[in-house]
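Okay, predicted coordinates and the sequence, questions at the end:
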Amino acid sequence: MRTAVADEAARDGVRVWTVPNALSFLRLLGVPLFLWLVLGPQADGWALAVLAASGVTDYLDGYLARRLHQTSRLGEVLDPVADRLYILAVVIGLALRSVVPWWFAVVLPLRDLLLWGLVPLLRTRGYSALPVHFLGKAATFNLLYAFPLLLLGDGTSAAATLAKVFGWAFAGWGIGLYWWAGILYAYQVYKLLKTTERRAAVHG
């Protein structure tokens, strides 16, 4: 059985191999690299470089997709998937290093787990996903600023303390916006179920 991403790729045809999609694939490759750097040699400087590269490519893939007219359904799928995998990898890595408490590593993936549970409901109305809400992007922006600051705050110097303070400030906003966006998404699903007729299941 083909995966959902493979199905999207087939429908996009020649738009699979675009510059924005290549950047998204590179971002995905950075996820295991970040975990290895943080948990293996604990090369925090290189880990921060991977996070910075992820942030830059996150901006560039959207910008280039619009600038070069290379938007694709596959790109719309890859971008949020890469964001969520980075968030999952970073919170697990930081929790295993005791940089952040375990509740922090649970509360973010829990929101995504609950939303994934809504996907079968969306499919009954002929949708695989809803458009990414700007609050979700704002939440990701705050979290991607928080993570490197929290990693830099893993120390006892004055600079580390300052980084930790700002890191938790960004993290607090990020968690709040992340869950707020999730609640709005769930409400959108609820309205869609109320106003759209169920579609017959497609087999094959």
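Everything's here; your move.

can we go C-alpha only for contacts and neighbour counts from here?
Noted.

Point to the residue nearest the middle of this structure.
D83 (1.9 Å; Cα atoms, centre = their mean).

Now it. Nearest residue, chain neighbours left out?
Closest residue in space to D83, ignoring its immediate chain neighbours: T140 at 7.2 Å, by Cα to Cα, 6 or more residues apart in numbering.

give me every residue that touches the one you found.
83, 174, 178 (Cα atoms under 8 Å, 6 or more residues apart in numbering).

and the first one, what helix or strand is that in?
Assigned by DSSP states H and E, D83 belongs to helix 73-96.

which other residues reach that helix?
5, 8-9, 12, 16, 20-21, 24-25, 27-28, 31-32, 34-35, 38-39, 58, 100-102, 104-105, 108-109, 132, 140, 143-144, 147, 151.

Pull out the buried residues from whichever helix in the chain runs longest.
The single longest helix within the chain, with elements called by DSSP state H, is helix 158-195. Across helix 158-195, burial judged by 16 or more other Cα atoms under 10 Å covers 160-161, 163-175, 177-182, 185, 189.

on that earlier part again, roughly how far apart are the residue nearest to the centre of the chain and S24?
Separation of D83 from S24 (Cα to Cα, to the nearest Å): 10 Å.

again, but for A49
17 Å.

ok, back up a step: in the helix holding D83, what's buried?
74-80, 82-83, 85-95.

Repeat that for stretch 129-148.
129, 135-148.

Keep only those of the residues you listed that are in helices.
135-148.

Which one of those is nearest to L64?
Ranked by distance to L64 (Cα to Cα), these are led by K137 at 17.3 Å.

also this one, for the comparison:
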Amino acid sequence: MHTPESSKDTRYSPEPKDVLWTIPNAISVLRIMTIPVIAVMVSQRHLMISLVLIVVSAASDGVDGFIARRFNQVSRVGQILDPIADRLLILCTILALGFAHILPWWLLIVVGLRDLVMGILILILAQHGYGPLPVHYAGKTGTAMLMLAIPTLILADFQDTHFFGILHLIALAAVLWGVVLYWFAGVLYILQGAKLIREDTLHE
């Protein structure tokens, strides 16, 4: 399998291994399993439980990354599971927030369309023998902003006061910036993927 070059320093990011069961992978699987629970809690407006679950899920994202790097448990499966868990958490939570009338539906379409495009790109790259593309800082920043803004939106919906109204506007602005960065990174991935496919086609 081809692996596009990454600018990451291997001292901080060990080479991925072809192993399935690692502690970081188990954490990622648990994160994915909690996503439907979070979505149901949000859609039914059990906001405090939802907030706690989202915070724990977001914290576990950093924990599994730290464990993977610190104890040399970076795996190819983990490189796929981790972004899948992030995207599913964002997509399902935004869907639930739409059902709860906390976020507009067009936002779900914008986020969902980006992930659909990325899914198609991954499938096309796989046909050419390429694995996951290196993570771009813009994508990580956009994901982080969305994962911080979503629980803030839930928190802002607790009370109908001036303070929580301002908090809602700030969180909504963060969501919009997060979506912009999310799509900006998506365009970069598309350009990078197109370059790899073009080079692969020329070498055939």
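Cool, the structure landed. These numbers come from a predicted model, not from an experiment.

Counterpart of V117 of the second structure over in the first structure?
In the first structure, the residue matched to V117 of the second structure (TM-score structural alignment) is L114.

Also A173 of the second structure?
Match for A173 of the second structure (TM-score structural alignment): A169.

quick one, what contacts the closest residue to that match other than its chain neighbours?
Excluding its sequence neighbours, the residue lying closest to A169 of the first structure (Cα to Cα, 6+ apart) is A146, at 7.6 Å. By Cα under 8 Å, 6+ apart, the contact set of A146 of the first structure is 166-171.

Which part of the second structure matches stretch 82-97 of the first structure?
Using TM-score structural alignment, stretch 82-97 of the first structure pairs with 85-100 in the second structure.

So which bits of stretch 24-41 of the second structure are buried?
By 16+ other Cα under 10 Å, the buried positions in stretch 24-41 of the second structure come out as 24-25, 27-29, 31-32, 35-36, 38-41.

What residue in the first structure is paired with T141 of the second structure?
With TM-score structural alignment as the criterion, T141 of the second structure matches A138.

Help me confirm that its match comes into contact with I175.
No: assessed by Cα atoms under 8 Å, A138 of the first structure is found out of contact with I175, at 10.5 Å.

In contact with the equivalent of V31 of the first structure over in the second structure, which residues?
By TM-score structural alignment, V31 of the first structure lines up with I35 in the second structure. Taking Cα under 8 Å, 6+ apart, we find I35 of the second structure in contact with 88-89, 92-93.

try it again with 7 Å
Contact partners of I35 of the second structure, counting by Cα atoms under 7 Å, 6 or more residues apart in numbering, are L89.

what about it, which helix or strand?
Element membership of I35 of the second structure [criterion: DSSP H and E] is helix 23-43.

Off-centre distance for that helix?
Chain-centre distance of helix 23-43 of the second structure: 13 Å, with Cα atoms, centre = their mean, to the nearest Å.

ok, L155 of the second structure to V52 of the second structure distance?
Distance from L155 of the second structure to V52 of the second structure, by Cα to Cα: 10 Å.

what about the two, which has more around it?
L155 (18 against 13; other Cα atoms under 10 Å).

Now check the first structure for the residue matching the more buried one.
With TM-score structural alignment as the criterion, L155 of the second structure matches L152.

Ok, A68 of the second structure next?
Using TM-score structural alignment, A68 of the second structure lines up with A65 in the first structure.

rewinding a little: just the angle for the helix holding I35 of the second structure relative to helix 76-99, thanks.
10 degrees (axes from the mean of the first three to the mean of the last three Cα atoms, to 10 degrees).

Give me the mean distance between helix 23-43 of the second structure and the first structure.
Helix 23-43 of the second structure, aligned to the first structure and superposed, deviates on average by 1.1 Å (mean Cα distance after the TM-score superposition for the first structure).

Apart from its chain neighbours, what residue comes closest to F104 of the first structure?
V91 (7.1 Å).

So the match of A68 of the second structure versus L33 of the first structure, what's the distance?
25 Å.

Also L152 of the first structure?
On the measure of Cα to Cα, L152 of the first structure and L33 of the first structure end up 18 Å apart.

Tell me which residue of the second structure matches up with Y178 of the first structure.
So Y178 of the first structure corresponds to Y182, using TM-score structural alignment.

show me what contacts the closest residue to that match other than its chain neighbours?
Distances taken as Cα to Cα, 6+ apart place G142 nearest to Y182 of the second structure, at 4.8 Å, with adjacent residues excluded. Contact partners of G142 of the second structure, counting by Cα under 7 Å, 6+ apart, are 178-179, 181-182.

make it 10 Å
Counting by Cα atoms under 10 Å, 6 or more residues apart in numbering, G142 of the second structure touches 148, 174-185.

Equivalent analysis for I102 of the second structure, please.
I102 of the second structure touches 42-43, 45, 94-96, 153-154, 156-157, 168, 172, counting by Cα under 10 Å, 6+ apart.

for A156 of the second structure, same thing?
102, 150, 163-171.
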